[in-house]
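Enquirer: Next come a sequence and a model predicted from it.
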Amino acid sequence: MTNQLEQLYQQVILDHARSAHGRGLAVADAAGHPHGESHQVNPTCGDEVTLRVALSADGRTTVEQVSWDGQGCSISQASLSVLTDLVTGRSAEEAEQLGETFRALMASQGKGLDESLEDALGDATAFTGVSQFPARIKCALLGWAALRDALAKAGAASATQDLSQEES
């Protein structure tokens, strides 16, 4: 990766960490929208998040809203912000697929993914460099683990896959 590209990626992460999208837990919907909540902690560094997802009430399981509150390093906070932007308005199945793609990016050891997969990730490709540092991968994946769990708790069929496959 070129030095200029690395600097751009670092700036994207810092911008999302400073002005995080979705921060602040929304009130759970009493109007019948399915919702789920998950609290996740990274015991290695102390990052933690409570993430709440609200799905559409029309049975289509569209992610209508992602909200979260947490504390941690800029990587975990920026990853949550990017996740919020990526999955809001998409089906639970699409959200889970994006999570799988992001997990593949984190397993790439800095090599990235093919262009079509990276295009789907948008700003999340900024975390390519993070995948070179095993201790930081868990920070980037924290919100994605919370999303998967929250979708399962909301009853989204695609998210009820075996959660034991989630990276620890």
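Expert: Looks like it arrived, so ask away.

Enquirer: From here on, just use CA atoms for contacts and neighbour counts.
Expert: Noted.

Enquirer: gap between stretch 64-81 and the chain center?
Expert: Taking the mean of its C-alpha atoms, stretch 64-81 sits 8 Å from the chain's own mean (C-alpha atoms, centre = their mean, to the nearest Å).

Enquirer: typo on my end, stretch 94-101
Expert: That offset, for stretch 94-101, works out to 9 Å (C-alpha atoms, centre = their mean).

Enquirer: Please identify the buried residues of it?
Expert: Within stretch 94-101, the residues scored as buried using 16 or more other C-alpha atoms under 10 Å are 94-99, 101.

Enquirer: Make CSV out of these and add secondary structure.
Expert: Converted to CSV, those look like this (DSSP: H, G, I helix; E, B strand; the rest coil):
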residue, secondary structure
E94, helix
A95, helix
E96, helix
Q97, helix
L98, helix
G99, helix
T101, helix
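
Enquirer: putting a second one here so we can go through both:
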Amino acid sequence: MNGLDSLYQELILDHSKHPRGKGIADEPGRVASSHQHNPMCGDDVTLQVHVSDDGARLIDVTWDGTGCSISQASASMLAALVEEDAGDAGLPREQVDALIEGFREALRSRGKIPLDEETYADATALSGVSKFSARVKCAMLAWVALEDAIARA
């Protein structure tokens, strides 16, 4: 294992053991949620989004779930990314859609398209998952939940 792979493995384990954004609470404002289940391995994620009143901006993401370290780390990395990028004004819907689509494209590329570290921060560590098709669904679970929750908001 090279140094970068080792760092990525450490990031995944850190987010799995010390998840960011975990814990769904009742929040005022425009809130929607989505529950996603991976029947292949039993991973479950429920993700809640808080969007602006006009639905144009993502304000916050919280989640809860159980499953493998990849699914849990991915949800944590997603929540941390949104928190970092949203700031006080929130993240524009178009940017959220682009993040989801870029993540999906990279994970389905079988290692041909790496995630950009400036765009995806710690979630870049999940780039290597794309080489293992059985694990792609684990990493995608929270991102699919985000896409679904935003559509419901």
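Expert: Yep, that arrived. Model, not experiment: these values are computed from the prediction.

Enquirer: So which of the buried residues of stretch 94-101 of the first structure is the closest to L25 of the first structure?
Expert: L25 of the first structure lies nearest to A95 out of these, by C-alpha to C-alpha, at 19.1 Å.

Enquirer: That closest one and V87 touch, don't they?
Expert: Yes: between A95 of the first structure and V87 there is a contact under C-alpha atoms under 8 Å: 5.2 Å.

Enquirer: For my notes, confirm L126 of the second structure occurs in a helix.
Expert: Yes: assessed with three-state DSSP, L126 of the second structure lies in a helix.

Enquirer: which residue lines up with it in the first structure?
Expert: Using TM-score structural alignment, the equivalent of L126 of the second structure in the first structure is F127.

Enquirer: any idea how far that match lies from L147 of the first structure?
Expert: 18 Å (C-alpha to C-alpha, to the nearest Å).

Enquirer: quick one, which of those two is more surrounded?
Expert: L147 (32 against 25; other C-alpha atoms under 10 Å).

Enquirer: Give the buried residues for the lengthiest helix in the second structure.
Expert: Longest helix in the second structure by number of residues (criterion: DSSP state H): helix 133-152. Counting neighbours by 16+ other C-alpha under 10 Å, one finds that the buried residues in helix 133-152 of the second structure are 135-150.

Enquirer: Kindly report the same for stretch 36-51 of the first structure.
Expert: Buried-residue list, stretch 36-51 of the first structure, by 16+ other C-alpha under 10 Å: 36-42, 47-51.

Enquirer: residue boundaries of the helices in the first structure?
Expert: Using DSSP H, helices in the first structure cover 3-18, 74-87, 92-106, 115-121, 134-154.

Enquirer: for those helices, which one sits closest to D29 of the first structure?
Expert: helix 134-154 (11.6 Å).

Enquirer: got the contact list for that closest one?
Expert: Residues outside helix 134-154 of the first structure that contact it (C-alpha atoms under 8 Å, 6 or more residues apart in numbering) are 34-42, 44, 47-55, 73, 75-76, 79-80, 83, 92, 96, 99, 103, 106, 127, 130-131, 158-160, 163, 166, 168.

Enquirer: Go again with 7 Å.
Expert: For helix 134-154 of the first structure, contacts defined as C-alpha atoms under 7 Å, 6 or more residues apart in numbering pick out 34-40, 42, 49, 51-53, 75-76, 79-80, 96, 99, 106, 130-131, 159-160, 166.

Enquirer: Compute the inter-axis angle for that helix and helix 74-87.
Expert: When axes from the mean of the first three to the mean of the last three C-alpha atoms, to 10 degrees is applied, the directions of helix 134-154 of the first structure and helix 74-87 differ by 40 degrees.
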